[in-house]
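Asker: pasting the sequence and the predicted model now:
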Amino acid sequence: MLDAAQRLVERAGGLSVNLENLSYPDILKEAGVARTSVYREWKTKEDFYVDLLCDLAGPSWQGTAAFDEKTIKIARDIVADRVAELQEPAGREQLLRDVVRVAAQQNFDALMSSTAWRTYVALSATVMGLPDADSRQRVLAALQEAERTFIRNMAEFYADMATVLGFRLRAHAKSFDVVAAAGASVVEGMGLRRLLAPELVDRPLDVEGPHGAEQWHLAAFSYWTILQGMIEADPDYDYAKALATYLKRLAQRELAAGVH
């Protein structure tokens, strides 16, 4: 039933604030189960809908990895294709700029096409309006679990990039969790702005870079300006050691994820 409801939400383009686009008979039909069987699990439709909200809010649907795996892959591929540039400070600086410029736009584009994200926004905005206190707390807990999962995985990604690209946190940033939270807020906030003012958000920015003009998406450049205030070049960077550590971490993560 929960899987069937998720498919219907996906087809509808996201969750409406009041669940009106989810008909209980349609969910029964989609799931292919008898009403009598469902009532052994959920005594009322309201019980089912609360479980559904928790399911949509939590990692079950929002995901247990970083938000967009294609973004992670793009960043890693850029580094792999230009690994020789890591040997010089100027090369690392330019590589970092290009990783952010390309990967942050991919992340933004993925966000805008994500039914899961639109549902997450709807639930986050309306969870405190649920009339039943117990239901409200359950849905809120699911949202918080999804957020912790996202922040943890993005922080790991930033730590990997810091190792190979030769930067470290500034003292006031304290942890990559802070970077992940700030970065996500900028990109997701820009996503909400795009819904209302796409002509402003999607207008390319021509930015003067170290090697000439660069074209940036507003979401990517906004993220870059935030990132600059939280990181700095690592004066103790060792190319060979950094690359070996980075590759070892990637291998460990792929092994843990079952990637061969």
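Answerer: Yes, it's here.
Asker: C-alpha only now, for contacts and for neighbours.
Answerer: Noted.
Asker: so which bits of the top helix by length along the chain are buried?
Answerer: Criterion DSSP state H: the longest helix present in the chain is helix 133-165. Across helix 133-165, burial judged by 16 or more other Cα atoms under 10 Å covers 135-136, 138-140, 142-165.
Asker: elements contacting that helix?
Answerer: If contacts are counted by 3 or more Cα pairs under 8 Å, 6 or more residues apart in numbering; DSSP states H and E, helix 133-165 sits against helix 45-57, helix 59-62, helix 89-112, helix 115-126, helix 176-196, helix 239-257.
Asker: dump these to JSON lines, plus distance to residue 79 and mean neighbour count.
Answerer: Shown next, in JSON lines, are these (distance: least, Cα to Cα, whole Å; neighbours: other Cα atoms under 10 Å):
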{"stretch": "helix 45-57", "distance to residue 79": "34", "mean neighbour count": "19"}
{"stretch": "helix 59-62", "distance to residue 79": "28", "mean neighbour count": "18"}
{"stretch": "helix 89-112", "distance to residue 79": "7", "mean neighbour count": "19"}
{"stretch": "helix 115-126", "distance to residue 79": "28", "mean neighbour count": "18"}
{"stretch": "helix 176-196", "distance to residue 79": "20", "mean neighbour count": "17"}
{"stretch": "helix 239-257", "distance to residue 79": "10", "mean neighbour count": "13"}
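Asker: take a look at this one as well, against the first:
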Amino acid sequence: MSEEELHPLATGPTRRRRRLSDEETARRVLDAALAMVHRSGLTVGLDHISFEDVIREAGVSRTAAYRRWPYKDLFFGDLLRALASGAAPAAAVSAETSRALIASVVADRSGDLSSPEGRRDLVSELIRLGAASDQQAIRESPEWRTYLALQATFLSLPLGALRDEIHAALGRSEQGFVDRIAQGWQSLAELLGFRLRPESGGDYTVIATLASGQVRGLALMELSHPDLVNRRSTGNPTGASTAADWSLAGLGAASIAMTFLEPDPDVVWDDARLAELRQLLEGVPMIERAPDSAPRSD
């Protein structure tokens, strides 16, 4: 049925809508559906997503949309593929938040970087405050809720090609997320003069996998046990100068860091390195720093 047949009483001059290609129609409709999911979250399944509402929000012809997806099941299959391809266990902490956190810690301890104790205190504060910030970001993230529901939806799919495709796409997204975390840990460790403990048996991918797992595990537990959000322990898990109040996420991150990382004895802390360290810490968010960007002195 044409657009004119759908609206027989329309009068007055109208501008003929440019006919979209099948590919552009699909892109607009899927983009609109993804935006709707990210706003409202994904339930276990897609029953709360109306194909008609998606078509209206995408601003495409209803005829073109149904030509692309003659059955709604075909559309929901493509939507699941799109969600799985872009899925992440949590939205990354924004660059602004990361920069502000690092700059605040460095400003409070700017005079301490020349001593090993001062640098350890700096690392301790970055772990303590950074882990709590990451946990809060996950807790408030619509992407996190969508990721959980997508995992449950995937498990409920019948065996077949669609399930295999979603499984593979989720695996790729998960690996990309872990790779980004590993890059962030390696960048910051090298910048602050740390290295992997040779006897630990791990690497930065192992660190990232464990760090991601413990943060997500706590996020799951908090759904039914919200008191965990505010639980604090006074302690000194990093061997800093003083004890402090640590969240559970911070204690988990500290245990991982202390297990796998140690000060690098080959790093020379001269004035030039200290000056560059301050400049980098105050200006570059850790998530964006390349793994090989840390200055080294022989």
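Answerer: In hand now; what should we look at? Please read these numbers as outputs of a predicted model, since none were measured by experiment.
Asker: before we move on, back to that, matching residues in structure 2 for the longest helix of structure 1?
Answerer: Counting by TM-score structural alignment, helix 133-165 of structure 1 lines up with residues 160-192 of structure 2.
Asker: what's the mean deviation for the longest helix of structure 1 versus structure 2?
Answerer: By mean Cα distance after the TM-score superposition for structure 1, the fitted helix 133-165 of structure 1 averages 1.4 Å away from its aligned residues in structure 2.
Asker: next helix or strand past that helix?
Answerer: Using DSSP states H and E, the helix or strand that follows helix 133-165 of structure 1 towards the C-terminus is strand 167-169.
Asker: measure residue 65 of structure 1 to residue 228 of structure 1 for me?
Answerer: 25 Å (Cα to Cα, to the nearest Å).
Asker: more neighbours: which of those two?
Answerer: Taking neighbours as other Cα atoms under 10 Å, residue 65 of structure 1 and residue 228 compare with residue 65 leading, 16 against 11.
Asker: now do the contacts for that one.
Answerer: Each residue near residue 65 of structure 1 by Cα atoms under 8 Å, 6 or more residues apart in numbering is listed here: 149-150, 153.
Asker: assign a three-state SS to the residue of structure 1 most remote from its centre, would you?
Answerer: Distance from the C-alpha centroid of structure 1 peaks at residue 36, with 38.7 Å (Cα atoms, centre = their mean). For residue 36 of structure 1, the assignment made with DSSP: H, G, I helix; E, B strand; the rest coil gives helix.
Asker: what does residue 105 of structure 1 align to in structure 2?
Answerer: The alignment partner of residue 105 of structure 1 in structure 2, by TM-score structural alignment, is residue 132.
Asker: whoops, residue 10 of structure 1 was the one
Answerer: Using TM-score structural alignment, residue 10 of structure 1 lines up with residue 38 in structure 2.
Asker: so who does that match touch?
Answerer: So residue 38 of structure 2 contacts 142-143, 146 (Cα under 8 Å, 6+ apart).
Asker: export those residues as a markdown table, with columns for distance to residue 57 of structure 2.
Answerer: Rendered in a markdown table, the data for the contacts of residue 38 of structure 2 read as follows (distance: Cα to Cα, whole Å):
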| residue | distance to residue 57 of structure 2 |
| --- | --- |
| 142 | 20 |
| 143 | 20 |
| 146 | 20 |
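Asker: tell me the one among those residues nearest to residue 285 of structure 2.
Answerer: residue 143 (21.3 Å; Cα to Cα).
Asker: neighbours of residue 39 of structure 2, how many?
Answerer: Neighbours around residue 39 of structure 2, by other Cα under 10 Å: 12.
Asker: that one contacts residue 144, doesn't it?
Answerer: No: when contacts are counted by Cα atoms under 8 Å, residue 39 of structure 2 is not listed as touching residue 144 (11.9 Å).
Asker: what about the closest residue in space to residue 249 of structure 1 that isn't next to it in sequence, distance to residue 252 of structure 1?
Answerer: Distances taken as Cα to Cα, 6 or more residues apart in numbering place residue 160 nearest to residue 249 of structure 1, at 7.4 Å, with adjacent residues excluded. Per Cα to Cα, residue 160 of structure 1 is found 12 Å from residue 252 of structure 1.
Asker: show me what contacts the match of residue 105 of structure 1?
Answerer: So residue 132 of structure 2 contacts 247, 249-250 (Cα under 8 Å, 6+ apart).
Asker: among those, which one has the most neighbours?
Answerer: Going by other Cα under 10 Å, residue 249 tops the contacts of residue 132 of structure 2 with 29 neighbours.
Asker: that residue maps to what in structure 1?
Answerer: Alignment note (TM-score structural alignment): residue 249 of structure 2 maps to residue 219 of structure 1.
Asker: the host helix or strand of that match vs structure 2, average offset?
Answerer: Using DSSP H and E, residue 219 of structure 1 sits in helix 218-228. For helix 218-228 of structure 1, the mean deviation from structure 2 after alignment is 1.7 Å (mean Cα distance after the TM-score superposition for structure 1).
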